[in-house]
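Colleague: how would this look folded up:
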Amino acid sequence: MSVARVAPAAPAATFVTSVAGAGAFALLSLADTGDVAPDWYPWPPCGLGGLIGGCLGARLQPCLPATGLRLLLGSLAAAAVALHAVQAPA
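Modeller: Predicted coordinates:
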């Protein structure tokens, strides 16, 4: 079976476990007075972005050399880290 065919299963499984984890914390927030509930605002776009990224990455993988993919993913990861570092409260 090709990578492009099975690669979307990993983000889909992560999405399902994220739903289960968020549901568990939502239930815990009903029984506790502390701030336990998940932050719902960023969760759906992040999950959907991971699913789309997994499918897109599987489609691009045969078209790009391994070095190109490493540079692309490394650059995206470094940019995300830099953005979070700049936005982090002091």
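Colleague: CA only for contacts and neighbour counts going forward, please
Modeller: Noted.
Colleague: so residue 54 is in which element?
Modeller: Remark: residue 54 resides in helix 43-60, with elements defined by DSSP states H and E.
Colleague: Another for comparison:
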Amino acid sequence: MDIWNGEKEAVRDHVIVENRTQPSAVHMRSYVDERYKITIYYGQSYGKIFDLQEDPNELNNLWDDPDYASLKTNLLLKYAWAELLKELLSMPRVYGA
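Modeller: Sure, this is the predicted structure:
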């Protein structure tokens, strides 16, 4: 609402994109921030990483490049945190606990 009202420019610094080839299954997800895009595939150890600033057409996949191993780790962690942020954080009282 703050963005629609012009009170804030942004509420987050990333977006998560899901692609489904079947209505009940997610087959890949991408975490995209201002500079990078990382894509992971369900049940697979391969993926994609693109530097959107240096490679806007997404032609150079950095996933297996050893020079970008630290970046891959950092982006995977940011993706995990972003997924966790989708959960409600309120902790309601449980009677008798």
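Colleague: TM-score for this pair?
Modeller: Overall, the chain-to-chain superposition scores 0.35 on the TM-score scale (TM-score structural alignment, normalised by the length of the first structure); 46 aligned residues with a C-alpha RMSD of 3.6 Å.
Colleague: Please spell out which residues along the helix holding residue 54 of the first structure are buried.
Modeller: Buried residues in helix 43-60 of the first structure, counted by 16 or more other C-alpha atoms under 10 Å: 47, 50-51, 54-55, 57-58.
Colleague: show me what contacts residue 15 of the second structure?
Modeller: Residues near residue 15 of the second structure by C-alpha atoms under 8 Å, 6 or more residues apart in numbering: 31-33.
Colleague: Tell me the one among these nearest to residue 73 of the second structure.
Modeller: The closest of the contacts of residue 15 of the second structure to residue 73 of the second structure turns out to be residue 31 (C-alpha to C-alpha; 12.8 Å).
Colleague: So that closest one, which state does it fall into?
Modeller: Following DSSP: H, G, I helix; E, B strand; the rest coil, residue 31 of the second structure is assigned to strand.
Colleague: count of residues packed around it?
Modeller: For residue 31 of the second structure, the neighbour count with other C-alpha atoms under 10 Å is 22.
Colleague: on that earlier part again, name the next helix or strand following the helix holding residue 54 of the first structure along the chain.
Modeller: Helices and strands here follow DSSP H and E; after helix 43-60 of the first structure, the next one along the chain is helix 66-87.
Colleague: State the number of residues packed around residue 80 of the second structure.
Modeller: Here the neighbour count serves as a burial measure; for residue 80 of the second structure (other C-alpha under 10 Å) it reads 12.
Colleague: can you check residue 74 of the second structure too?
Modeller: Here the number of neighbours of residue 74 of the second structure (other C-alpha under 10 Å) works out to 12.
Colleague: What separation do you get for it and residue 81 of the second structure?
Modeller: The spacing between residue 74 of the second structure and residue 81 of the second structure, counted by C-alpha to C-alpha, to the nearest Å, is 11 Å.
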